[in-house]
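> Predicted model and sequence follow; I will ask about them next.
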Amino acid sequence: MSASSSLSRPLAPPQDVGASPTYDGTAPFPAEAPAPPRGTGDRLYVTVTAAIVVIPFLALCLAGWLLWGRLIGPLDVVLALVLYVITGLGVTIGFHRGLTHGGFRAVRPVRIALTVAGSMSFQGDVIGWVATHRRHHAFTDRPGDPHSPYRYGTHLRGQLRGLAHAHVGWLFRNDPTPAERYAPDLLADPDIRAVSRAFPALCALTLALPFLLGLAIGGTWVHAATALLWAGLVRIALLHHVTWSVNSLCHVIGRRPFRTRRHDRATNLWPLALLSFGESWHNLHHADPTSARHGVERGQIDPSAAVIRLLERLGWVRDVRWPTPDRIAARRS
């Protein structure tokens, strides 16, 4: 099946899956049943999550302190940039546009490589990431959305609390997303299951690589330590907060030129476009989730789409769902 033929089929009308009939879009989400007491496994989850969130952020603060009055080394910059691009594209192309939404089909080695790269972003195992994001699309900005900034209502205090929740607070909630319901296709894929199981080892690898490269290229333990700081922890923290900003800011601030489902407030936020590799053209993405390109208007930079185009020309991906003028026009507000 060609990409053009797959894109020419009319899409089914969006469904308000699971939307509460009493939710009006402005009130806080209905109260949930009290969470069961945390067991040892839950406490371990919270501890590990806190370490993943807090340690890179503390490293970012430490890096700022160390940078005061002195320059960062060129080796640190190059390593940080290269790893940021590799792991960031692993998330945006591999986890998001490929596995979550089926915007294209990749040959097996490329599919595995993208999944490994995304796992090295420290954002969770691939199956859990995809399941959570699919759930977000099923219940965007209404009860059931795991990270909506409108959970606590649209008044000022609720909005500020909601932004904090959407950015990072949701990670600490006892609110698991069942992969059996939201990602059964990935659970049935032995390659993806293997990469998912390897997530702890890939987290260690994403820190070991800059340390070892800093030591090998710089030749001293100081170079190794600064590479670990900048190209390891700071790079992870920056990518974390860019990704989380799409969850939070890109549902509150920005333009909405395209029509989305009821209550869905996804926006386009241009300042994040380059750092997020095109993910902050979020309004079009929610209007047409399977589109392989999110930045469809003139001047909208979308590095992820550019890489997908290159992979398509190399014959490494196929059945790419490129947006057509008719599809774009049909989704305009």
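That came in fine, so what should we check first?
> contacts, neighbours, all on C-alpha from now
Will do.
> So residue 287 is in contact with residue 262, correct?
No: at 11.0 Å, residue 287 does not count as touching residue 262 under the criterion of C-alpha atoms under 8 Å.
> So for the two, which residue has more residues nearby?
residue 287 (25 against 15; other C-alpha atoms under 10 Å).
> dump the residue contacts of that one.
When contacts are counted by C-alpha atoms under 8 Å, 6 or more residues apart in numbering, residue 287 is found next to 258, 259, 260, 261, 331.
> Look up the closest residue to residue 233, ignoring the ones flanking it.
residue 56 (4.7 Å; C-alpha to C-alpha, 6 or more residues apart in numbering).
> Distance check, that neighbour against residue 241.
10 Å (C-alpha to C-alpha, to the nearest Å).
> coming back round to it: what would the contacts of residue 287 look like in a markdown table with secondary structure and distance to residue 80?
As requested, the contacts of residue 287 are exported to a markdown table (DSSP: H, G, I helix; E, B strand; the rest coil; distance: C-alpha to C-alpha, whole Å):
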| residue | secondary structure | distance to residue 80 |
| --- | --- | --- |
| 258 | strand | 35 |
| 259 | coil | 37 |
| 260 | coil | 36 |
| 261 | coil | 38 |
| 331 | coil | 38 |
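> another one to put next to it:
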Amino acid sequence: MRDNRVLRGRHLHRLQRRHFILFDVLPFVGTLAALALLAVRPIGGMEIGLFAAMWLVTGLGLTVGYHRLFTHGAFTTTGWVSNLLIVMGSMAGRGPMISWAAMHRRHHELSDHDGDLHSPNLHGAGWRRRLHGFVHAQLTWMVEHDYPNVAHYVPDLIARRSWVNVNGYYYAWVLLGLAIPAVLGGLISASVWGVLTGFLWGGVVRMFVVEQTMSAINSLNHMLGSRPFQTRGDNSRNLGVMAWLAWGEGWHNNHHAFPYSAAFGLRWSEFDLGFLFIRALEAAGLAWNVKVPAPERITARMTAHPAEAAPDFGHG
């Protein structure tokens, strides 16, 4: 029986392969080129600063915008902030916001079960099959996959005309994310070399690192780490190191237990850069209705039987 929740077709698969080549393969090649150029001239504070700034901007666009706001409705913000978050997330080159949100909602619906687009746990036992699952979740699932029907998964998002309009300029925003560090590199250094290294380190290398970091949440965080919460049939796990590297995303078991929560780190010791940014928006009057589970609910989920702990996906 046909599953109307997903779309398949040669045209979609061609688009997926093209996106994979443009924003996964080419950034990898560009990263190798940037590393090779280190033999010609080492990088300095400018390149490191541009990399860090663009890593922060695009990473927050993904975790705060794409993930917590649009996919799960974890807080409310103004129109211009939400549009800016689409631009910031788009510059990461991880796909248009509406598509990303649809795929992530399907991931929560079917996490580590048949139909999950990027589970590492559906390829059998043994180290070879486990390695195959890791590579699939980290990278190769993006080459060709079922496309979630946005009319089914994200009707709330496609009903917002301004979001659809900004989302429609996805490729322009990706190019902007490459152009900004190139222009800044040229202006700061007053040289063509600065344009090149700004483009490479603030643009290409940053895109590659952000992509690999976000993909590691799909792979590593469904294979390794702690499970303080029982979740509905998935293998989501917490990895503190990934929380630091991925803007708070590494508290993945926490997130699967409370998908609606704006905070992925649920304890004072769980560093969550994305949530700190949301709190800063709230303090500035730019975010409200910030959803965080009550302490007693967190405690109850820790002791609940899995069958009694089905998550609220929180994307109404």
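That came in fine, so what should we check first? Not measured: the values here are computed from a predicted model.
> which of the contacts of residue 287 of structure 1 are also in contact in structure 2?
Contacts conserved in structure 2 for those, counting by both residues aligned by TM-score structural alignment, their matches' C-alpha atoms under 8 Å: 258, 259, 260, 331.
> Residue 261 is in contact with the last one, correct?
No: under the criterion of C-alpha under 8 Å, residue 331 of structure 1 is not in contact with residue 261, lying 10.6 Å apart.
> Just say helix, strand or coil for the aligned partner of residue 65 of structure 2 in structure 1.
Superposed on structure 1 with TM-score structural alignment, residue 65 of structure 2 falls opposite residue 94. Of the three states, residue 94 of structure 1 takes helix according to DSSP: H, G, I helix; E, B strand; the rest coil.
> need the contact list for residue 94 of structure 1.
For residue 94 of structure 1, the contact set (C-alpha under 8 Å, 6+ apart) comprises 111, 114, 115, 118.
> Okay, strands next: where are they in structure 2?
For structure 2, applying DSSP state E gives strands covering 6-7, 76-77, 147-148, 287-288.
> The second one aligns to what range in structure 1?
The counterpart of strand 76-77 of structure 2 in structure 1, using TM-score structural alignment, spans residues 105-106.
> What of the third one?
Strand 147-148 of structure 2 corresponds to residues 176-177 in structure 1, going by TM-score structural alignment.
> Could you report the separation of the counterpart of residue 134 of structure 1 in structure 2 from residue 18 of structure 2?
Aligned counterpart of residue 134 of structure 1 in structure 2: residue 105 (TM-score structural alignment). Distance of residue 105 of structure 2 to residue 18 of structure 2, given as C-alpha to C-alpha: 23 Å.
> Who has more neighbours out of these two?
residue 105 (22 against 14).
> The more buried one against residue 70, yeah?
No: the criterion here is C-alpha under 8 Å, and residue 105 of structure 2 misses it with residue 70 at 10.3 Å.
> List the buried residues in the lengthiest helix in structure 1.
When structure 1 is parsed with DSSP state H, its longest helix is helix 40-67. Buried residues in helix 40-67 of structure 1, counted by 16 or more other C-alpha atoms under 10 Å: 45, 46, 52, 53, 56, 57, 59, 60, 63.
> Give me the helices and strands touching it, please.
Here helix 40-67 of structure 1 touches helix 235-248, going by 3 or more C-alpha pairs under 8 Å, 6 or more residues apart in numbering; DSSP states H and E.
> Relative to structure 2, what is the average displacement of the helix it packs on?
Averaged over the aligned pairs, helix 235-248 of structure 1 sits 0.4 Å from structure 2 after superposition, using mean C-alpha distance after the TM-score superposition for structure 1.
> so that helix aligns onto which residues of structure 2?
Going by TM-score structural alignment: helix 235-248 of structure 1 matches residues 206-219.
> on that earlier part again, quick one: the match of residue 65 of structure 2 from residue 138 of structure 1, how far?
Distance from residue 94 of structure 1 to residue 138 of structure 1, by C-alpha to C-alpha: 20 Å.
> just residue 309 of structure 1 next, same as before
When residue 309 of structure 1 is compared with residue 138 of structure 1 (using C-alpha to C-alpha), they lie 28 Å apart.
> Residue 312 of structure 1 too?
29 Å.
> swap in residue 39 of structure 1?
From residue 39 of structure 1 across to residue 138 of structure 1, the span is 29 Å (C-alpha to C-alpha).
> Could you do residue 87 of structure 1 as well?
Relative to residue 138 of structure 1, and taking C-alpha to C-alpha, residue 87 of structure 1 is found at 26 Å.
> which of the two has more neighbours?
With neighbours defined as other C-alpha under 10 Å, residue 87 of structure 1 and residue 138 compare such that residue 87 has more, 25 against 19.
> Report the central residue of structure 1.
Nearest to the mean C-alpha position of structure 1, by C-alpha atoms, centre = their mean, lies residue 243 at 5.0 Å.
> and that residue, what does it touch?
Going by C-alpha under 8 Å, 6+ apart, residue 243 of structure 1 touches residue 276.
> what would the contacts of residue 94 of structure 1 look like in TSV with distance to residue 6 of structure 1 and neighbour count?
Listed next are the contacts of residue 94 of structure 1 as TSV, based on distance: C-alpha to C-alpha, whole Å; neighbours: other C-alpha atoms under 10 Å:
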residue	distance to residue 6 of structure 1	neighbour count
111	20	21
114	23	25
115	24	26
118	27	28
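> Tell me which two of these sit farthest apart.
Greatest spatial distance in those: 111 and 118, 10.7 Å, computed using C-alpha to C-alpha.
> returning to what we had before: out of the strands of structure 2, which one sits most buried?
Ranked by mean neighbour count, the strands of structure 2 are led by strand 147-148 with a mean of 22 (mean count of other C-alpha atoms under 10 Å).
> Which secondary structure elements does that strand sit against?
strand 6-7, helix 97-110.
> In the last one, which residues are buried?
The one in question is helix 97-110 of structure 2. 97-108, 110.
> residues in contact with that helix?
Helix 97-110 of structure 2 is contacted by residues 66-67, 70-71, 86, 89-90, 94, 116-118, 147-150, 153-154, 157-158, 164, 167, 256, 313 when judged by C-alpha under 8 Å, 6+ apart.
> can you state the direction angle for it and helix 206-219?
Relative orientation of helix 97-110 of structure 2 and helix 206-219, computed by axes from the mean of the first three to the mean of the last three C-alpha atoms, to 10 degrees: 20 degrees.
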